[in-house]
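Enquirer: give me a model of this one.
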Amino acid sequence: MTLPPHFTTLDLSGRFILNTSLSDSAEQILEQQGVADAALRHAIAHGVLSFNHYTSDDGEQHIWVDQELEGRCLTADEDRALDWRERARDDPLVGPVVGRIRRVKTHALEPPFLRAGWTPDTRKYGVLNYAVYSDTKRSGRTWAVTETWGIEEIAGMRHFARHIEFTGPDGKDVERHLVYDYVGSV
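Expert: Reported below is the predicted structural model:
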């Protein structure tokens, strides 16, 4: 389902499901992050991603992220402050990580893949820029991800999308474009 017309990056609250026909496969990234189980990778790709985007009492923006996996009880949820401060956590899917998130104008991003294709309102208000890397000392893995989250228009329909730049253990970069269908409010 297309996004409601009022939906912008100022409030990404909603529930989404990956549109596999419009998206690149994230299999290679998940495998290099340590998700070896093919059934679990399938569950991740077909689960529901929910965001609750809000401003706390102290005026700080947050986004609460919940990922319900298809056919599994495992969920990954986290409250992220959009302040670009690094925070360590144990992710139930990929293990110990360090991440940070912010709102940023697209012109400030490299590589160009992270800033391309967004709607005019997304460029105006900024994308959410999420950066996360493995806590190598605790996980034994080495990888890094930089993502941008925003709105794209594809075939005349607005969709939530993520642009992912992944650097794997071999030091090689992989770019992936994920497009989501809106399935309702949270």
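Enquirer: contacts and neighbour counts: CA atoms only from here.
Expert: Noted.
Enquirer: Thr55 and Gly117: what is the separation?
Expert: The gap separating Thr55 from Gly117 is 27 Å, by C-alpha to C-alpha, to the nearest Å.
Enquirer: so these two - more neighbours on which side?
Expert: Gly117 (17 against 13; other C-alpha atoms under 10 Å).
Enquirer: which ones are touching the more buried one?
Expert: Glu152 (C-alpha atoms under 8 Å, 6 or more residues apart in numbering).
Enquirer: and the helix ranked longest in the chain, what other elements does it pack with?
Expert: Longest helix in the chain by number of residues (criterion: DSSP state H): helix 38-45. Under the contact criterion of 3 or more C-alpha pairs under 8 Å, 6 or more residues apart in numbering; DSSP states H and E, helix 38-45 touches helix 27-32.
Enquirer: I have a second one here; can you model it like the first so I can compare?
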Amino acid sequence: MLLLGTHLVFQLTPSLKRCWLGGEPEISINICPYLVSRGIKGGIRGEGMMPSRFLYICICSTHSQTLLTMACPDTVTLKNLTGKHRLNKGLSDGIDETLKLQGVGYLKRTAIANFSLTLEFSQHTDDGIEHIDIKQTLSGGFKAPTENIVMDGEEHPKNDDLFGPLIGQTRRVKVDELDIDFLKEEWTEDTLEDGVIYGVVKSDTEKTGKDWVIHLVWGFTIKEGVRKFARRYRFTTKERSEPIDVKLYYDYVE
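Expert: Take a look at the predicted model:
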């Protein structure tokens, strides 16, 4: 689902004349300087004026419009994870609260909330160990860092551009091996048969002073009658007494 009336911030280049959100939907956009003094609809309060090389873009409409999406084919599974999958923000939970607790600033959180993210997967096995490479693309064709996941169950340190130093580990497990009930729910039969992709990502506390931990599961689910790639995660930190549970759903693009 694409909700029109979205506000975006893009870096202006000579070739940037207009912005398409995944293909070429027939919607108009207005472009004007990104000014703060008008609040969210004209900028972001308290951050001063954005440089002139940035544009504030509002996709104009008086109502929300749903763009038709394809069901993810049955041939795409956790044993054959291919294709492009775009985050459906209309169906997914918000992640602003977890980002804030992870130390992500207001400007970056606002940009993340307004951009649409597409994941392109490729999967291979090397010396008996599964690897998943994820090419990430933001709205308008902007590239995000490629993620390379080694599914060996070992801890791998990483210096992440957004979260700083962190430690992650990923492996394939059967659902009944999971300790968190929330992560076990709503998966398709093929996901249950293949085993979910389960990861634990945590901040490198010694380097960051942060203590957050994410337990994350990937799989396929049926949402509103349509088969979709999905992620679920539970976020915990000592800064908050209760965990935060998040569901993310992705539309199959190709």
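Enquirer: and the longest helix of the first structure, how far out from the chain's middle?
Expert: Relative to its parent chain, helix 38-45 of the first structure has a centroid offset of 16 Å by C-alpha atoms, centre = their mean, to the nearest Å.
Enquirer: any buried residues in it, and which?
Expert: 40-41, 43-45 (16 or more other C-alpha atoms under 10 Å).
Enquirer: now the residue nearest the centre of the first structure. Nearest residue, chain neighbours left out?
Expert: Nearest to the mean C-alpha position of the first structure, counting by C-alpha atoms, centre = their mean, stands Arg162 at 5.7 Å. Nearest non-adjacent residue to Arg162 of the first structure, counting by C-alpha to C-alpha, 6 or more residues apart in numbering: Trp149, 4.6 Å away.
Enquirer: wait, the one you found touches Gly126, no?
Expert: No. Using C-alpha atoms under 8 Å, Trp149 of the first structure is not in contact with Gly126, being 9.2 Å away.
Enquirer: quick one on the thing from earlier: how about the residue nearest to Arg162 of the first structure, what's its match in the second structure?
Expert: Using TM-score structural alignment, the partner of Trp149 of the first structure in the second structure is Trp218.
Enquirer: do the same with Pro92 of the first structure
Expert: In the second structure, Pro92 of the first structure lands on Asp161 (TM-score structural alignment).
Enquirer: ok, that match to Pro145 of the second structure distance?
Expert: Applying C-alpha to C-alpha to Asp161 of the second structure and Pro145 of the second structure gives a distance of 8 Å.
Enquirer: do the same with Ser139 of the second structure
Expert: 14 Å.
Enquirer: same check on Asp190 of the second structure?
Expert: 30 Å.
Enquirer: tell me which of those two has more neighbours.
Expert: Here Asp190 of the second structure and Pro145 are compared on neighbour count by other C-alpha under 10 Å; more neighbours surround Asp190, at 17 against 11.
Enquirer: picking that back up, check the mean deviation of whichever strand or helix holds the match of Trp149 of the first structure from the first structure.
Expert: Assigned by DSSP states H and E, Trp218 of the second structure belongs to strand 213-223. In the superposition against the first structure, strand 213-223 of the second structure averages 0.5 Å from its aligned positions (mean C-alpha distance after the TM-score superposition for the first structure).
Enquirer: that concludes my questions; thank you for your assistance.
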